[in-house]
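[1] Fold the following and give me the result.
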Amino acid sequence: MEVCYPYVAVALRTSENIPLIEVFDVNNPKKKKILYGNDSSTEFIDVAFSNDKACILAQSGEPDWFLYFWLWNKGKKLSVIKTSNNYGGEILQIAVNNYETSMVIISVIGSSILRVYRYVENTLKLVNQVRTEYRCACHTWVSKSRVIIGTENEKILVYENGEFISIIDHELTLNLSNSSPEQITNPIKINAIVPFSTGFAIGNGSGVISIFEKAEDSQGYYKKNHDEILETSSVTSIAVHVNKKGLLVTLKNRQVYYIQVYVDIEKNIDQGFEYLIQPFHNGSIIDMDTCIWKPIIVTCSSDKTIRIWNYQENFVEVVKHYEFDPVCLSLHPNGLFLLVGFHNSIKIMTILHNDLYEHWSANIIGCKQCIFSHGGQFFAIIHGSTIQIYNSWTYNIVWIVRGHSSKIRYIHWSKNDFQLFSSDVEGTICVWNIPDKKKENTLTLPGHQFTSAVFTPNNQYIYITESSGKIWKFDDKGLVCQIPQNIELNNLCISNSGNILIGSTNFGVIRIIYINKDNNQLIYYYDINVHSGKITKLAISNDDNLIFSCGDDGCLAITNLRENSTTIVNSNQKQKSKRYFSEEMLIKKPDLQAKTEIINKLTKKVNIMIQKKDEELENKKIENEEQMKALNENYEKDVRNCELVSERIKSELTENNIKYQNTLHDNKEKKEKEINDIKKNYK
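    Model (predicted):
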């Protein structure tokens, strides 16, 4: 698959082994283009867009190894060329030179060869061909003329214009406790390589991402910035995030990580990594259950883990790893306890805030199904041809149900917990009365394989699915009717209203069936494609809004029944569908004591710090008051001095004014006298 927003190209193969490529527009998913090859290959091993998004290049597989070049929007095949040698050497990958915008340049890599093609004169022509002694695994363009190749023995080869210029020996020091013997003794294959603006990143078979930056020298080669050790699972692909600041990495165990790559080389700041969404199952999901009090779903998988999912806030609350595969599980209605069946034991676990704590177990070999009653006061366990019913609070056996002559296949509680349904592999179905500890009804239909059953909300009828596709409806007197289906249903659940049956299939389809409760007639049904494989378990939320399904594809799917329904939901139904879940959680006493001790220690530290800070503030206050007092005294002293100086200046000014006036008066008289004397003498 290749993504070049808004277009997505997917290489597929039909049931007749005809390879094709479908091109989708994510803004208009119904609009698509289908491209076909014309050789004898049964698959396309790689596909890529040209840098202008107008063309698609695809490499076919053996035995022909043709490289196709399409103008995909018009479905026009522009060129086809054989990329392998005459002996049919394997081709591994193609890469488009996105740095060259004036023409289309594409490289093809084989186990020990690199070929570069250019589209000129309406055909693909070979430009360069490089052979190497190393076994190549992946490659990419990092500039107009430079190609980086990752090998199977931890080497990174650098080629410029078809000439070898450098080799980077990429060796890792693995943690021996987390590494397999093969990883320790054998070189680690480089599985993926991707360029970004300041360098490139590689991912290898040990789950390590290495970031390389351009070296500050005249040659412009590269040096490693840092490594990110994700898991021991192999890296399958790397892509640059849309924000251009990080990488998206997928692993072989179905995990997806986000890694920051823009780090300061000089400061060597490592930004770390995180799950892009949530940690997923690495294997088929075997069993699943939900509860009433809490918005959680519990799943167990062939990857030997149990996971608790919060479907209201969309995150994984708990992941617990075990030495053996969990076979079945059941969640208590209050969401605080979990019943888990293994191949050689059955265990009850307390769901803590971040863990599962086992507090009861019994050695029961070969348990295929365990289930809590709807009220939570009982739980039932299949043990061969018998059913063991326990008290959930005392763990005492209430009743060992015997009556089947072959292995029991399926059990189910009635809504009021007064009845228990069971079916075996020989086609015998039984209904057991729990309070009276007796068999109410039994029916044997040889040759019929009943896969699932549900009681109606009023406990009056039982719907049973058969491997042939029929749905049987029984009451306490016998068969009421049959509801034929054109597909095989392997799981069945019913809404609380009783008029919606939900079934699942072995090929990933969920069927919603609406039934008229008055005349038992099928009103209509519709199918929803959810999973890519067999659906192993099906459940419905207590408010009838959500359908939970899990399958062999390792996916847990949540489908909104109201959004997919054509029926009208009135305001009263909407009001009833609004629920408030319990927020309580359990914690072990030692953990609580440890956390309490930590809280007390931290509280004491905080109190001591507050006391010290108060003392510092008080001392600072006293010191400031003393400083303010001294400053006030100095200020008052300065003010008094200034006042004295001012008075002295005023006094001097007054004296000077008087002296000036006297001097002026004397001078004036003197001048007048001189003038008079001059006048007299003149006359």
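[2] For the rest of this, base every contact and every neighbour count on C-alpha atoms.
    Noted.
[3] Count residues in the vicinity of residue 644, would you?
    For residue 644, the count of nearby residues is 12 (other Cα atoms under 10 Å).
[4] what's next to stretch 319-329, contact-wise?
    Surrounding stretch 319-329, the residues in contact under the criterion Cα atoms under 8 Å, 6 or more residues apart in numbering are 286-289, 299-308, 338-343, 355-356, 367-371.
[5] can I assume residue 115 sits in a strand?
    Yes: for residue 115, which was evaluated using DSSP: H, G, I helix; E, B strand; the rest coil, the result is membership in a strand.
[6] Leaving out chain neighbours, which residue sits closest to residue 166?
    Leaving aside its chain neighbours, residue 166 sits nearest to residue 158 (5.1 Å; criterion: Cα to Cα, 6 or more residues apart in numbering).
[7] C-terminal to the helix or strand hosting the one you found, what's the next element?
    Under the assignment given by DSSP states H and E, the secondary-structure element containing residue 158 is strand 155-160. On the C-terminal side of strand 155-160, the closest following helix or strand by DSSP H and E is strand 163-169.
[8] One more, so I can put them side by side:
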Amino acid sequence: PRSNDLNPAELQEIHTICMSPAEETLAVSTDRGQLYSASLSSTDISRLLERHQCFKSLSQPFHSSAITGLSTCILKPLVATCSLDRSVRIWNYETKELELYREFQEEAYSVALHPTGLFILVGFSDKLRLMNLLLDDIRTLKEFTLRSCRECSFSHGGHMFAAVNGNIIYVYTFTTFENTLTLKAHNGKTILTVGSDIVREIQSCQVLREVPADEGSLTALAVSHSGRVIFTGTSSGTIRAIKYPLPIQREWVIQQPHGGPVNKMAITYDDQFLLTVSEDGCLLISKIVDKDGRGLKSNRQVVHTEEILVTKADLEEKAQHMLELKMHLEELQMENEYQLRLKDMSHTEKFRELMEKFTLEVESLKAAKKIMKTKIEEQEYENQKDSVEAAVKHSKQLQDLEQSYTSKLMVNHQKYQDLLQKHEKMQDEYKKQLKSAEESHTLALEDLTQVYKVKLQEKTQLLVQHQKEAEQKVHEFEKILKQAKEDEKEKIRLIQARFEQQLHSEKETNEDLKKRAAVMAQKLHGAQRQADG
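    So this is what the prediction gives:
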């Protein structure tokens, strides 16, 4: 949906802010009762800032003031509302979505949908306007000089419509827009009316039945097309469902859906939904069911149409735009084909050059392979020859090494036996030295323990003496601190007394100045009166 006027989001103030637990989405509410959201991802923020559009509606735009008008049609599941927020909105009561809206410069007091759902009648503070419901706009078709029209309605066939101005009802034809009839009184067989606190059924100027209200004054009334149930709205926002004919006892169902007085009520053509609007700016869509949860039976077969109105200028503009896009598409296709041909030619040429290059490289590699194969065969023959010679030489060297290492092993074994005997002698000597060292260490440890016990007693006495001195210093410091606090309190009291005296003096000066100002004002007033006289 869009509006031809200034976007209302640009004129709103943010009241509250809330962030999702994952810190990915920011939601705000405004002073006009609207809800908006913004994505906090870096890519989305940069893209939206480039288009100067950070927030979008969280669900859909709502009315921000009291709703004054309500109407439904027959061939479409649409409901129209108007409000003191100077907007007219078209809702789909089946999908629960806003189909279309537009804001105006004047306040709207009443609204009526044509049975086809293609036209809308709106009563503004200055005029009554008949408008077309287009694909994406609400456009004025005819204006009538009826100010502050509080009620307007189409006939069941849509060939006539009526509008109220004061206590007069004007009836117009829909085809020629001529005023064919002017009514100043009501007539009919049976009328249901609501007073401030009672529902009356009137027939032939006689009150047949009365149903008093429990609490609150009645403000609106709606009767189902089947004539089986009556709905009333109150000033407290409650809705009552009453059986018809009106019962003798107080038997009805009460709900509290609104937070303000119910202004208008309407029932869809198939008796499936109850529509109510209130001073709180809310449109309530309620499913009508009986006690068993079943919908009301209706003999009317409703077939909703999907046709919409489109102006010739808009259609021609869209056709021209489509033609331009088609031509642009053809140009792009031709350009793409030309670029593809150029790329194919370029790729073919490159492929041919690469094939020639790779063929030459393959031939050179084959020649190199033959040369390498010949060299490998020659190298294998030389390696086999060298391997036989190395094996003979290695066998001879191995025998020489075995003889050499056998003689060395005998010599080293003798040396090992000598070292083992020497090690046993040294081990006996070290055991004797270790025993004597342990005895001398024990004696030295006992001497050191005695010396340190004496030193520990001396340090303990010194510590007790220092603790007593510290306690004495702490006691002296507490006395000094207490005296300092008393001195500070005395200084504060003296300063407070001095400032209170100054304050009293200033108050007296201020009173004196006020009295002088009053005297001057009286003198000035007297001078003005003399000047005017």
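[9] Superposing both, give me the TM-score.
    TM-score for the superposed chains, counting by TM-score structural alignment, normalised by the length of structure 2: 0.60, backed by 366 aligned residues with a Cα RMSD of 3.8 Å.
[10] what's the matching range in structure 2 for the strand holding residue 158 of structure 1?
    Strand 155-160 of structure 1 falls opposite no residue of structure 2 when the two are matched by TM-score structural alignment.
[11] For that strand, give me every contacting residue.
    Contacts made with strand 155-160 of structure 1 from outside it, assessed by Cα under 8 Å, 6+ apart, are listed as 145-151, 164-170.
[12] Which of these has the largest number of neighbours?
    Counting by other Cα under 10 Å, residue 150 has the largest number of neighbours within the contacts of strand 155-160 of structure 1, with 27 neighbours.
[13] Isn't that residue up against residue 167?
    No: contact criterion Cα atoms under 8 Å: residue 150 of structure 1 and residue 167 do not qualify, at 10.2 Å.
[14] Residue 219 of structure 2 is in what secondary structure piece?
    Counting by DSSP H and E, the secondary-structure element that holds residue 219 of structure 2 is strand 218-223.
[15] Relative to structure 1, which residues correspond to that strand?
    The alignment places strand 218-223 of structure 2 over residues 489-494 of structure 1 (TM-score structural alignment).
[16] now what about that stretch, what contacts it?
    Taking Cα under 8 Å, 6+ apart as the criterion, the residues outside stretch 489-494 of structure 1 that touch it are 451-456, 464-467, 469, 500-506, 535-540.
[17] sorry, back to before: what about the contacts of stretch 319-329 of structure 1, which are in strands?
    Where the contacts of stretch 319-329 of structure 1 overlap with strands, as defined by DSSP state E, the overlap consists of 286-289, 299-301, 305-308, 338-341, 356, 370-371.
[18] Am I right that residue 241 of structure 2 is in a helix?
    No: following the definition three-state DSSP, residue 241 of structure 2 is strand and is not counted among the residues of a helix.
[19] Residue in structure 1 paired with it?
    In structure 1, the residue equivalent to residue 241 of structure 2 is residue 512, according to TM-score structural alignment.
[20] residue contacts, its match?
    Here residue 512 of structure 1 is in contact with 500, 501, 502, 503, 525, 526, 527, 528 (Cα under 8 Å, 6+ apart).
[21] For those residues, which ones persist in structure 2?
    Taking both residues aligned by TM-score structural alignment, their matches' Cα atoms under 8 Å as the threshold, the shared contacts between this structure and structure 2, drawn from the contacts of residue 512 of structure 1, are 500, 501, 502, 503, 525, 526, 527.
[22] most neighbours, which of those residues?
    Sorting these by how many neighbours each has (other Cα under 10 Å) puts residue 503 first, at 25 neighbours.
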